[in-house]
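Undergrad: just a sequence and a predicted model for now, questions to come.
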Amino acid sequence: MSKNWSNRYFRLLHNFFNMIKRTLFFGNPAYLSTKNEQLVVTFSDGSLEPRTVPIEDVGVVVLENQQITITNGLLAKLSDKKIAVISCNQQHLPCGLLLPIHGHSEQTERARHQLNASLPLKKYLWQQTVTAKIQNQAFLLEEKGISVQKLKHLAKTVQSGDIGNNEAQAAAYYWQHIFPLPVFNRAQKGIPPNNLLNYGYAILRAVVARALVSSGLLPSVGIWHRNKYNAYCLADDIMEPYRPFVDLVVSHIVETEDNYGELNTSLKKELLTIPALDVTMEGQKSPLLVAVSRTTSSLFECYLGTSRKIIYPEYG
């Protein structure tokens, strides 16, 4: 197996400590409030001094502990700044997402263009999405020294609407080879590292939903996903080419950690670097959080009719 792939993981973390928007994780009991446009953290047991974070520097907030109290004033300010707030259940897994009602000044006009998108356009956009996803999967495996001729062929032959189901064919090969495990199947309730993937994808989904709302789009109206019980169909569409970046982080954990069967604080901290990963888009590097916003903006241009291409990051 190639040793170079792990170096990419550390290169992609370049922006973690100096990113444009921060991801805040609260795993202990705390009282969260606001003062002077700052997020104020007061610890319930008084063991630590109150801390403050400029709200404008925050992109994502994760509330894990069941004894966290947050004021409505802070929630209003977080929503006003289009910050995604993720709540977790008693099993410490993401279960809720707070997004602003109005994400763009032209909300109604933009939603109209989205709702009026033709079926041929949606099929073409889904073709682009699947192609980008398979290409990024191929680059990740190739960097690990794994043969990817099959994936490269599938990426080149995706048809409009992916009527050949190239995405599923690629996934079958991809999940058989990405982890150095004798048997692995990707399943929501499957064996580890499915637990890591679930957590990482939940963070990614929140980042994508936040960007969609900021672009004035409806997260529930998908390009291809159309489950009537899913409020984030479009987010699930757009996050597809970004999934390999989550897989990169999880792969690094699998190959460097002895015990990843349970999500501990250390593992969550590593997964929470996902919004800060340095990705390449049209030859330029930027944090994943910023790249997603460029993707959703390009998607609206496709709905508007001024462009025919969604801009996705390139792993290679």
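TA: Yep, it's here.
Undergrad: from now on I want contacts and neighbour counts done on CA atoms only, so please keep to that.
TA: OK.
Undergrad: quick one: residues contacting the residue nearest the centre of the chain.
TA: Within the chain, the residue whose C-alpha comes closest to the C-alpha centroid is Leu204; the distance, by Cα atoms, centre = their mean, is 1.6 Å. With contacts taken as Cα atoms under 8 Å, 6 or more residues apart in numbering, Leu204 has the following neighbours: Met239, Tyr242, Arg243, Val246, Ile274, Pro275.
Undergrad: can you do 10 Å?
TA: Counting by Cα atoms under 10 Å, 6 or more residues apart in numbering, Leu204 touches 198, 210, 235-236, 239-240, 242-243, 245-246, 271-272, 274-275, 288-289, 292.
Undergrad: also Tyr315?
TA: With contact taken as Cα under 10 Å, 6+ apart, Tyr315 is in contact with 8, 132-133, 135-140, 241-242, 244-245, 279-281.
Undergrad: redo that, cut-off 8 Å
TA: By Cα under 8 Å, 6+ apart, the contact list for Tyr315 reads Gln135, Asn136, Phe139, Leu140, Pro244, Phe245, Val279, Thr280.
Undergrad: ok, Val292 next?
TA: Applying Cα under 8 Å, 6+ apart, one finds that Val292 lies in contact with Val207, Val208, Ala211, Tyr312.
Undergrad: look up how far Val61 lies from Val208.
TA: Taking Cα to Cα, to the nearest Å as the measure, Val208 falls 14 Å from Val61.
Undergrad: so for these two, which residue has more residues nearby?
TA: Neighbours per residue, other Cα atoms under 10 Å: of Val208 and Val61, the larger number sits with Val208, 30 against 19.
Undergrad: and here is the other one:
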Amino acid sequence: MTWSGTVVARLAERGAPIVFCGTNHSPIAVTLPLEGHHAQGGRIQDQLNASRPLSKQLWRRIVSAKIAMQGSLLAARGIEGAQAFPFMAARVTSGDKENLEAQAARRYWPLLMGVGFRRDRDAVGVNALLNYGYAVMRATCARAVAAAGLHPSLGIQHSNRGNAFALADDLVEPFRPLVDALVDQMLRSGTTTLDPVVKLRFARLIAFDLRIAGEVSPVSMAAHRLARSLSRSFEIGRPELALFDPPTPVEWAVVGAPDLDRLATGSPSSAAEDA
């Protein structure tokens, strides 16, 4: 594909990030608009001034939400061992000092994908599917961070000096099990490689509805609400994150459905999906 500078500039003017992926379908470069919000300067200053205790409390809530999502998915699949995850989610402390995120992952992947599975960002097959889905979610969170007037390089937990989107990597964590659910269903139906139809299913995942404080919002809007609530937390000095509830078993089944958009919205399948 050939890009012109004009195309990149026009997309930036409209607040659109461009994510470039490598051969393993993980992001290797991203362009973001420099002016993502009318109050960006003040919000970035609040972000810079956020205390370490506040960042640790924010991370505790994110990790707890991620583990709760993992347990909810396992329970919806009827997998023995899912009952441990709500207890682990409740035990997460400030800054996740006990590293319960990693402890949960060590239980989660063998239960969901089988004892022989190993998460490898550079591998092909199942891992490539996961990488692509995570790239979609990461780009969604990066867009939300820019729209909220926050600086994507200033994470609350991720802090690699070479990571320009550390904050997006923080916020994407609770969304990851949605990708896991879709990949799990793909494997059950025999899909192990990426093609245009499979990529379309990942793209449509951001339209899946989530419940936040009694209201229903698509994943894309849930990411925006989470980023705005993070900005608000930086401003007031208290953790007030708008995190979504785990889906019900019926909703988890919809996440993995081949015709996700039709099941979620009642609309007929598109010509691209039928192709």
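TA: Here it is on my side, so go on. These numbers were taken from a predicted model, which means no experiment stands behind them.
Undergrad: element containing Asp42 of the first structure?
TA: For the record, residue 42 of the first structure is Thr, not Asp. With the criterion set as DSSP states H and E, the secondary-structure element containing Thr42 of the first structure is strand 38-43.
Undergrad: residues in the second structure matched by that strand, start to end?
TA: Mapped onto the second structure using TM-score structural alignment, strand 38-43 of the first structure spans no residues at all.
Undergrad: so what does that strand touch, helix or strand wise?
TA: Here strand 38-43 of the first structure touches strand 30-35, strand 51-54, going by 3 or more Cα pairs under 8 Å, 6 or more residues apart in numbering; DSSP states H and E.
Undergrad: closest one to Ser307 of the first structure among those?
TA: Ser307 of the first structure sits nearest to strand 51-54 of all those, at 36.2 Å, using Cα to Cα.
Undergrad: what's the matching range in the second structure for the following helix or strand past that closest one?
TA: Per DSSP H and E, strand 51-54 of the first structure leads on to strand 58-63 as the next helix or strand towards the C-terminus. Under TM-score structural alignment, strand 58-63 of the first structure corresponds to no residues of the second structure.
Undergrad: coming back round to it: in strands, which of the contacts of Tyr315 of the first structure fall?
TA: Of those, the ones assigned to strands by DSSP state E are Val279, Thr280.
Undergrad: and of the contacts of Tyr315 of the first structure, the nearest to Leu267 of the first structure?
TA: Out of the contacts of Tyr315 of the first structure, the member with the shortest distance to Leu267 of the first structure (by Cα to Cα) is Phe245, at 15.8 Å.
Undergrad: that closest one maps to what in the second structure?
TA: Structural alignment places Phe245 of the first structure opposite Leu178 in the second structure (criterion: TM-score structural alignment).
Undergrad: burial measure for its match, as a count.
TA: Other residues near Leu178 of the second structure come to 26 when the count uses other Cα under 10 Å.
Undergrad: so what does Glu301 of the first structure match up with in the second structure?
TA: Alignment of Glu301 of the first structure against the second structure is given by TM-score structural alignment, with Arg232 as its counterpart.
Undergrad: any idea which helix or strand carries its match?
TA: Here Arg232 of the second structure is assigned to helix 219-236, by DSSP H and E.
Undergrad: how close does stretch 121-128 of the first structure sit to the second structure?
TA: Taken against the second structure, stretch 121-128 of the first structure registers an average deviation of 0.5 Å after superposition, with mean Cα distance after the TM-score superposition for the first structure.
Undergrad: the second structure: matching residues for that stretch?
TA: Going by TM-score structural alignment: stretch 121-128 of the first structure matches residues 54-61.
Undergrad: and the matching stretch, how far out from the chain middle?
TA: Mean C-alpha position of stretch 54-61 of the second structure versus that of the full chain (Cα atoms, centre = their mean, to the nearest Å) differs by 17 Å.
Undergrad: returning to what we had before: conserved subset of the contacts of Val292 of the first structure in the second structure?
TA: Retained in the second structure: Val207, Val208, Ala211, out of the contacts of Val292 of the first structure (criterion both residues aligned by TM-score structural alignment, their matches' Cα atoms under 8 Å).
Undergrad: ok, back up a step: mean per-residue distance, the helix holding Arg232 of the second structure to the first structure?
TA: With the two structures superposed, helix 219-236 of the second structure lies on average 0.4 Å from its match in the first structure, counting by mean Cα distance after the TM-score superposition for the first structure.
Undergrad: which residues touch the helix or strand that that helix is followed by?
TA: Next in sequence after helix 219-236 of the second structure, counting helices and strands by DSSP H and E, comes helix 249-255. Helix 249-255 of the second structure has contacts (Cα under 8 Å, 6+ apart) with 72-73, 75-77, 178, 181-182, 205, 208, 260, 263-264.
Undergrad: from those residues, list just the buried residues.
TA: Neighbour-count burial (16 or more other Cα atoms under 10 Å) is assigned, among the contacts of helix 249-255 of the second structure, to Ser72, Leu73, Ala75, Ala76, Leu178, Ala181, Leu182, Leu205, Phe208, Leu260, Leu263, Ala264.
Undergrad: residue in the first structure matching the second one?
TA: So the one you mean is Leu73 of the second structure. Matched across to the first structure, Leu73 of the second structure falls on Leu140, judged by TM-score structural alignment.
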